[in-house]
Structure formats: C-alpha cells, structure tokens
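1. Got a sequence here, can you build the structure:
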Amino acid sequence: MACPVRRNDGTQDADQLGDETGMLYGEYLMLDKVLGAQRLLSEQNNKPVHDEHLFIVTHQAYELWFKQIIFELDSVRNIFSEVLEESQTLEILKRLNRIVLILKVLVDQVMILETMTPLDFMDFRNYLKPASGFQSLQFRLLENKLGLKTENRVKSNMNYAKVFGSDEEALNRIELSESQPSLALLVERWLERTPGLEVEGFNFWGKYEKAVNMLLEEQKQIALNEPNESVKRYRLNDLENRREVYESIFQPEIHQALLNRGERRFSHKALQGAILVTFYRDEPRFSQPHQILNLLMDIDSLITKWRYNHVLMVQRMIGSSQLGTGGSSGYQYLRATLSDRYKVFVDLFNLSTFLIPRSHIPKLTSDVRSKLWHR
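-> Alright, predicted model coming up:
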C-alpha cells in the first residue's frame, strides 16, 4: 500500500493526491488509536521506566496477531464444518500456512523482550499487578477453538470465573468457544470419512493389519536365527513390545482405554484415516490432506515452542519461585504447560510409531486408484 504522506514543501506527494476522495494511510489504519494506546504506568507515577514501553508494544503486537490467527482459524473451521470438497483443501492449506508463519513470528518475538534485563523488568513489574498473561482472552479462545480441552489443562489457582468474573461478555465468548466444534473435532470427523477405509472397498485396515503381522513374523524369524543369545533375547523382547504397540490400534477396546486416559485424542476411525493418508501421501488424492496434517502438527509445535521460550524468559526475569503478577505460581505453572497434554494433535505426532517399510505397504490397484480419483 502506497503511503500518501504530504511533504512540507507541498511539491510532490500532495500534488499526486489531487482531488481524490478517500482516507489517507493513517486514517485507514486508525493509527491515532493504535499508536496512542501505549499507557506507561511508570510515567503516571512520575517514575518513567524506559523498557515499559517495549513490554507494552510487544504484548499489544501479540494480541493483534492472536486476533489474526483466530480470524484465519474460524474461516478454516467454517470450511471443515461442511462436507469438504477437494477444491477447498487448497484454501485450507493457504490459511493454515498463514497461521504457521504468524506463529513463527510470535516465537521469535520473545527474543525482543529478552533484550530487557531482569533489573529493567523489576523497575516496573509492580505496576503490572494484578495483570497477567493468564488474562489474555484471545489466547484462551485460540486454544479452545483449536481443541484444547479443559480436562487437559494444568490445574491452577487461577480460573476463568476468577479472572473474568466481572466480564460477562468475555465469559460468554469463552463458553461459546468451548461449545462450538473445535478444529480438532472437525478434523477428526473429516479423517473418519477418508476414502479407502470401507471394508467393502479397498479395506485398507484389513490389508494393513495383515502386512504388519507378516512384517513382525519376518523379523521374528531373523531374531530366532541370531546366534548370540543376548542379542536374540533383546530382539525378541523388542518385537513383543512393537507387537503390543500395533495391537493398541488394531484392538478398538485398547484404543478406547487410551482415549479414556487422555493418551490419545482421535477416534479409532479417524486414526485409521490419518495412517492411510500418511502411507499414500504421494497419491494425488491424499497429497493435500497429508499437507494439512503436517501443518496441524506445525501449529502444535510452534505453540509449544512459544510456551517453552516464554517459560525460559519468565525464569530468567523472575526466577523459579516468585508468583506471577496475576497470582499464579509463575514459572512452575508455565513449565507444566509444556507436556503433551497441551498438544491438540498429539496423535499426528505419534503416527510414526505405526509406520511400516514401503515394501510392505498394501499396493493400490488401478481400479482403486480410479475410484479414489473420481470420488
């Protein structure tokens, strides 16, 4: 966007504007409000602290980017909420990739805050109380819309009722974000419809189980022929462990038990679909779905990296024992959010557990390829 700034001498840009109607750059972006929104409490207390300005601008930038992520996320959820047409997957890819790039900016943005030393932060930290990042409504909405469930959150002395108790609109928005289908749920439903899972069709799952059993039997024979007894025992034990891992996906009741314990998130049918897409990602029909799964993992990874960088920064600024300005346990609470329970798409990260060599992947017949292509 061109910047139509009028020069003091009135000889160049002003002439180019002519009599055109419309808004100028600053008016269009409402810069008077945006650039005037930095209120330094240290200045109001007649003790101006230089780095408070950086702290405010950085967090305002975070909130603006959160707003854009939510905007993109809502649009992706709207597309997924209907039966997805193949022509729409390119738009999903574009918008998910945009979210990924924004998150990369947010991860790197922590480094700018780290130019502030702990003593610099201490000069104005008391002015922040009781403000806290826990009170970021947009970040909570983002987590809910992605699919982070309440039962997977770390228990804390802070809660929505306490933080937003007097803000009825905020509580309503949180409740709505928890009641509407999350991206994780919509992706799960989409994967459950993966073509090729039908028993009366290609029956990928039956062929895959047969291929796994064949592979394990081949490796068992190799292990039994091992002359070194200790190596033989090691290989046989490893094979038994791997067999149990595969059984956890071939036996629906075992998968359900893992779901109940929170160790898995997708339904059994959705996990089957994700494995099928991963195996046949080079097929035209599954190329873009595979890219979507990768971008979902990128989103999870980058949010985890952002949490990690934030935890390190907090430890650097206030140590491991001080309470947060909002009353949380500070570093200890934030460190607890780094576990897999905060990964929305943890099942996608674990797909590699169930891979088999390309030579054992069931081959698609020309008839099956034709049906997949014309669906």
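2. contacts and neighbour counts: CA atoms only from here.
-> Fine.
3. Isn't residue 196 up against residue 203?
-> Yes - under the criterion of Cα atoms under 8 Å, residue 196 makes contact with residue 203 at 6.2 Å.
4. Looking at these two, which one has more neighbours?
-> In terms of neighbours (other Cα atoms under 10 Å), residue 196 is the more surrounded of residue 196 and residue 203; the figures are 20 against 13.
5. excluding its backbone neighbours, what's nearest the more buried one?
-> On the basis of Cα to Cα, 6 or more residues apart in numbering, the spatially nearest residue to residue 196 that is not a chain neighbour turns out to be residue 202, at 5.1 Å.
6. ok, now which ones touch residue 292?
-> 92, 93, 96 (Cα atoms under 8 Å, 6 or more residues apart in numbering).
7. Another for comparison:
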Amino acid sequence: MSCPYSSASILTNGDNAQKGEVLGAETGMLYGDYLMLEKIINAQRMQSAESNRPVHDEHLFIITHQAYELWFKQIIFEVDSIRDLFNVYAVDESRTLEILKRLNRIAIILKLLVDHIPILETMTPLDFMDFRDYLSPASGFQSLQFRLMENKLGVKQENRVKYNQRYQDVFGGDSNAVDLIIKSETEPSLCDLVQKWLERTPGLEEDGFNFWQKFQKNVNDLLNEDENKAKALTDEFLRNYRLMDVNKRRDVYHTIFNQDAHEALVSRGERKFSYKAMQGAIMITLYRDEPRFSQPHQVLTCLMDIDSFMTKWRYSHVMMVQRMIGSQQLGTGGSSGYQYLRSTLSDRYKVFLDLFNLSTFLIPRQNIPPLTDEMIDQLYTHRKSS
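-> Here you go, the predicted model:
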C-alpha cells in the first residue's frame, strides 16, 4: 500500500483537476474508505453528553481504551500466526526469523500500551469522578480481547486470581464471547507450543550428545571443587559461610536435576515449563553463541520482553487506578479495584517465568560441556529428513 497521504488519496483542486476528482483514481478506493474512518471516528459515544452533562475528559477515556482494543486485536492476530508456525512437529528453521519479527512486534506494541498510561494520567481524579458513574457496570475486566490475549499467550485459569469466574455474568450472557474464551483455554497456547519446541532441542537425546547428563556432571564437579576450596579455608566463619553457599547451590540445582522436585514446583505454580523444556531452554542459553542456537536464543529473549512489558503495563495500570480511585473503592465492574489489580502483579501471571530464572543455573563458560564432533556435524550440517 502506498503512503496514505500520497497524491493517490488526496482530492485535488485548481487548474489540475475539477473539484472532487481523485488523482490515482485507478486505485478505486479512498484513504478514508479503505480504513473505514467514518465508523472509527464516529464511534465515541459520550454517556455524559447523552445525559446533557458533557464531561470533557470522557472523550479521552473512550479514545484511549478504543486504541487499547485495536492494539489487543493486532497482538492476538500476531500471536495466532506465531502459534501456527510453532504448531508443527518440526519448526521450519527458515521461518525462525519471521517468528522473531512478529514476537518483537508484539513486544513493541506492549511497550506502546505502557506509554498510553501517562496520557490517561493527564486526567485528574476529580475529572474522572465527573463521569465515572456513567461507566457502571462496565469494567476493563469485561475486555474479551484482553482475556483472549492472556489465554493465547499462556496464562492458565488455575493461576488466575479468583474473581468472577462465571463468564456468563461477566460478558452479559454473550454466548459467542463465552465460546471464544473456552476455546482459547483449551487450545494450545503459545507457551504450550514453545515448550514442545524446546523439548525437541538438538543435543538433548540420551543416545546422542546427551547434554543433560554432561551438564549435570560438570555442575557437580564445579560444586565439589568449590566445596573443597571452602574446606581448605582456615577462617572458620568464612569457611562455614562458603560451605553454606555451596549447599544452597546444590539444593537449587537439585530442583532441575531431580524431575520429582521440578514437578513439585510446577504443581505449586513456581515453575511453568515441563522438565524437558527446561533442559532445552538451558542448553540454548548456554550455547547461544553457536549459530544454530543464536536465533532460538533471540526467541527466548523476545518472549521475556513480552512478559516484561505485560508486567510493566499491569503495574502502571495498578498505579493509575490507585491514583484515580484510591485503594478502598470498588472497581466499576464490582471488583475490589486496586486490591484486585495489585494481586495480578504476582509471578503467577508471568507466562515465561522460567526463562527469567535461567540465569540461576548458568555456569562459567569454561565449565560448559564442549560440543563433540558429532554434535557439531548435527548443528551445522543437519538437514530435515524427508
């Protein structure tokens, strides 16, 4: 599409054309028609104006939230396309760059949504109070697209704060909305598909390079070496401190080397990834300088960016709500307002929580298991089987 402000979309006048003639009319459609601007620009219905008490800032409130919903729609569009690319037995490596581009786009859009908050904050609490009663019982909790976006990314129902779980009540008996939410909860989320992808990381196979076995041995060797150094210290306080540190690190590594310990953390919501997916994520992180793992590592980084901006948006939104209505008043939809929103800042809402914690399990470069010749051949000469 050409620039919307090019000559093809501008009505001309003067000697060059009669009034109403369109340059580039062969395109067959005007800028406003293509974007359906008449519908969009006239979609702001101020309840205060309809009640003959127009409140100036209600217009800003409506515009901002409509912009949010349009961006939510774009995020959902991108997430669905990325899920399609991941939802195959073996992800086509030639599409990794496209996945990266779309993930990065989502992250940038979310950053933009965070930047919308200061615009809303140009409205004072008294300004908001002038029209707040017109909103009830409408609430941001009723944003179907935000709920779909969370579900499609991978926020699980069991990790949500328990508030108004009856969708029929929240969405006013809209059966289509309820069906869409249920579908988004049952189909594979982006998080689910990323885990399946990580589980197929080359080098995890026990009959091949067997990275996990080599990694575990090197970690144990490193901890034993640190323990021996600590025992050799003559200062009793320092010796005990270093030994305590080594034991704590052993306990931490035990949670990834022992599958039962890992799954216990998953059951408590402290981890999200499967045991095998954690192995793949750690391997990609350690060998990210290898060309085959460079783009997968960038994918993991983009996923963390998305989670980070979602968390920043939640936090900024919570602070804005507290500023506008305080911490005691109910939200417009009957929720506890600030108290409810603050509870959504916990790690239970982080979809890719485990990626943030990968640095816990890193080891010095010199202790990373070296690649075997066979593994190097697999990384650099691998071809898809027929």
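8. returning to that earlier point: neighbours of the residue nearest to residue 196 of the first structure, just the number please.
-> Neighbours of residue 202 of the first structure under the rule other Cα under 10 Å: 20.
9. Counterpart of it over in the second structure?
-> Under the alignment defined by TM-score structural alignment, residue 202 of the first structure corresponds to residue 209 in the second structure.
10. now do residue 369 of the first structure
-> Counting by TM-score structural alignment, the partner of residue 369 of the first structure is residue 376.
11. Then residue 74 of the first structure?
-> So residue 74 of the first structure corresponds to residue 80, using TM-score structural alignment.
12. What helix or strand is that match located in?
-> Secondary structure here is read from DSSP states H and E; on that basis residue 80 of the second structure sits in helix 56-86.
13. Can you state the mean residue-to-residue distance of that helix versus the first structure?
-> Its aligned residues in the first structure lie a mean 0.3 Å from helix 56-86 of the second structure after superposition (mean Cα distance after the TM-score superposition for the first structure).
14. and residue 10 of the second structure, how many neighbours?
-> Counted with other Cα under 10 Å, the burial measure for residue 10 of the second structure works out to 16 neighbours.
15. what's the distance between it and residue 17 of the second structure?
-> Per Cα to Cα, to the nearest Å, residue 10 of the second structure is found 12 Å from residue 17 of the second structure.
16. Repeat that for residue 341 of the second structure.
-> Using Cα to Cα, one gets 57 Å for the distance from residue 341 of the second structure to residue 17 of the second structure.
17. Report the separation between residue 149 of the second structure and residue 232 of the second structure.
-> According to Cα to Cα, residue 149 of the second structure stands 55 Å off from residue 232 of the second structure.
18. Tell me which of those two has more neighbours.
-> Neighbours around residue 149 of the second structure and residue 232, counted as other Cα under 10 Å, are more numerous at residue 149. The numbers are 22 against 9.
19. quick one: that one is in a strand?
-> No - applying DSSP: H, G, I helix; E, B strand; the rest coil, one finds residue 149 of the second structure to be helix, outside a strand.
20. Now which residue in the first structure aligns to residue 139 of the second structure?
-> Using TM-score structural alignment, residue 139 of the second structure lines up with residue 132 in the first structure.
21. Tell me if I'm right that that match and residue 323 touch.
-> No - the criterion here is Cα under 8 Å, and residue 132 of the first structure misses it with residue 323 at 10.8 Å.
22. Stretch 102-112 of the first structure aligns to what range in the second structure?
-> Stretch 102-112 of the first structure falls opposite residues 109-119 of the second structure when the two are matched by TM-score structural alignment.
23. what's the burial count for whatever residue of the first structure lines up with residue 288 of the second structure?
-> With TM-score structural alignment as the matching criterion, the partner of residue 288 of the second structure in the first structure is residue 281. Residue 281 of the first structure: 16 surrounding residues under other Cα under 10 Å.
24. what does residue 256 of the second structure give?
-> Residue 256 of the second structure is surrounded by 19 other residues when neighbours are defined as other Cα under 10 Å.
25. residues contacting residue 348 of the second structure?
-> Counting by Cα under 8 Å, 6+ apart, residue 348 of the second structure touches 159, 160, 269, 270.
26. that's a strand at it, yeah?
-> No - counting by three-state DSSP, residue 348 of the second structure is not part of a strand but helix.
27. Any figure for the gap between it and residue 156 of the second structure?
-> From residue 348 of the second structure over to residue 156 of the second structure the distance is 9 Å, taken as Cα to Cα.
28. swap in residue 9 of the second structure?
-> 46 Å.
29. Those two: who's more crowded?
-> Here residue 9 of the second structure and residue 156 are set side by side on neighbour count (other Cα under 10 Å), and the busier one is residue 9, at 19 against 16.
30. Quick check: the more buried one touching residue 24?
-> Yes - with contact defined as Cα under 8 Å, residue 9 of the second structure counts as touching residue 24 (7.4 Å).
31. excluding its backbone neighbours, what's nearest residue 167 of the second structure?
-> Ranked by Cα to Cα, 6+ apart and with sequence neighbours excluded, the top spatial neighbour of residue 167 of the second structure is residue 178, at 6.1 Å.
32. How about the contacts made by the one you found?
-> 167, 168, 171 are the contacts of residue 178 of the second structure under Cα under 8 Å, 6+ apart.
33. aligned partner of residue 200 of the second structure in the first structure?
-> The equivalent of residue 200 of the second structure in the first structure is residue 193 (alignment by TM-score structural alignment).
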